[in-house]
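Engineer: Structure for the following, please:
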Amino acid sequence: MQDRPDSRELLATLGDYLEAELMPALEGPLNYRTRVALNLCRILEREVRLGNSFLLRERQRLCRLLGLGPEDLLPGALQDQVEDLNQQLATDLARDALPAGFETSAWDALMATTRDKLAIVRPGYDRYDAAEETR
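Structural biologist: Presented below is the predicted three-dimensional model:
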């Protein structure tokens, strides 16, 4: 583990600098490109802060969908495990090898994972509820 400032703090500081000092001094295309860089810093900052816990939850949801326990996981990095589980799910979907009631469980898992991803790339959109539109 690195001493402070850690990567999250460094990204936050860079984002603050871009937003408060650099962007006001720029116009036109340079201002736009700096805004893009600022948004990337904010996304990376949230990914560093939230990404691991979101991956853990996605792994848990995928294991539940696939009927797997911790002992069934291949050793490796969390990101690799989640990618492997997603590939296994895609294979099962292609073979139509799914248990009864899978659709409901899969929908709930997909919505939860999508909300987690939106919380990183587009905060605020993760609270959107499509069910509200049908009422």
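Engineer: make it CA atoms for all contacts and neighbour counts henceforth
Structural biologist: Will do.
Engineer: ok, Leu14 to Asn86 distance?
Structural biologist: Per C-alpha to C-alpha, to the nearest Å, Leu14 is found 34 Å from Asn86.
Engineer: quick one more, to check against the first:
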Amino acid sequence: MQYRPTATELLTTLAELLEETLLPAVPPELRHQARVGAHLARLLERELRLGPEAARRERETRAQLDPADEAGLWAALVEIVRADLAIAKPGYDAWEGE
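Structural biologist: Down below sits the predicted model:
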């Protein structure tokens, strides 16, 4: 049985509270700390939501690697890093390079 609100819902609400309610109300010298707190809450929410699937895919990908296949190794590394970026820095996971 999943209790409500879930951890991801609580973290989203915390981030919104910090960004939308507290940030405008705190003195300028404390705004950076409020932004950092909101960022951390959002990062943790993404880790809870996306992390298990990313870890599962990484295990599967690593199990299928052929050390002699350099192109396959590179593709696996790119896939793993994209999944990590989707959690840590959304938007950067879509970068295609030059």
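Engineer: Now do the contacts for the residue sitting nearest the centre point of structure 1.
Structural biologist: The structure's structure 1 has its C-alpha centroid closest to Lys117; by C-alpha atoms, centre = their mean the separation is 3.1 Å. Shown in contact with Lys117 of structure 1 (C-alpha atoms under 8 Å, 6 or more residues apart in numbering): 54, 126.
Engineer: That one pairs with which position in structure 2?
Structural biologist: Aligning on TM-score structural alignment places Lys117 of structure 1 opposite Asp84 in structure 2.
Engineer: which SS class is that match?
Structural biologist: At Asp84 of structure 2 the chain is in helix, as set by DSSP: H, G, I helix; E, B strand; the rest coil.
Engineer: What segments of structure 1 are helices?
Structural biologist: For structure 1, the helices defined by DSSP state H cover 7-17, 28-66, 78-95, 102-121.
Engineer: Please identify the buried residues of the shortest one?
Structural biologist: With burial defined by 16 or more other C-alpha atoms under 10 Å, the residues of helix 7-17 of structure 1 counted as buried are 8, 11-12, 15.
Engineer: quick revisit: including distance to Glu133 of structure 1, could the helices of structure 1 go into JSON lines?
Structural biologist: Shown next, in JSON lines, are the helices of structure 1 (distance: least, C-alpha to C-alpha, whole Å):
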{"stretch": "helix 7-17", "distance to Glu133 of structure 1": "35"}
{"stretch": "helix 28-66", "distance to Glu133 of structure 1": "26"}
{"stretch": "helix 78-95", "distance to Glu133 of structure 1": "29"}
{"stretch": "helix 102-121", "distance to Glu133 of structure 1": "16"}
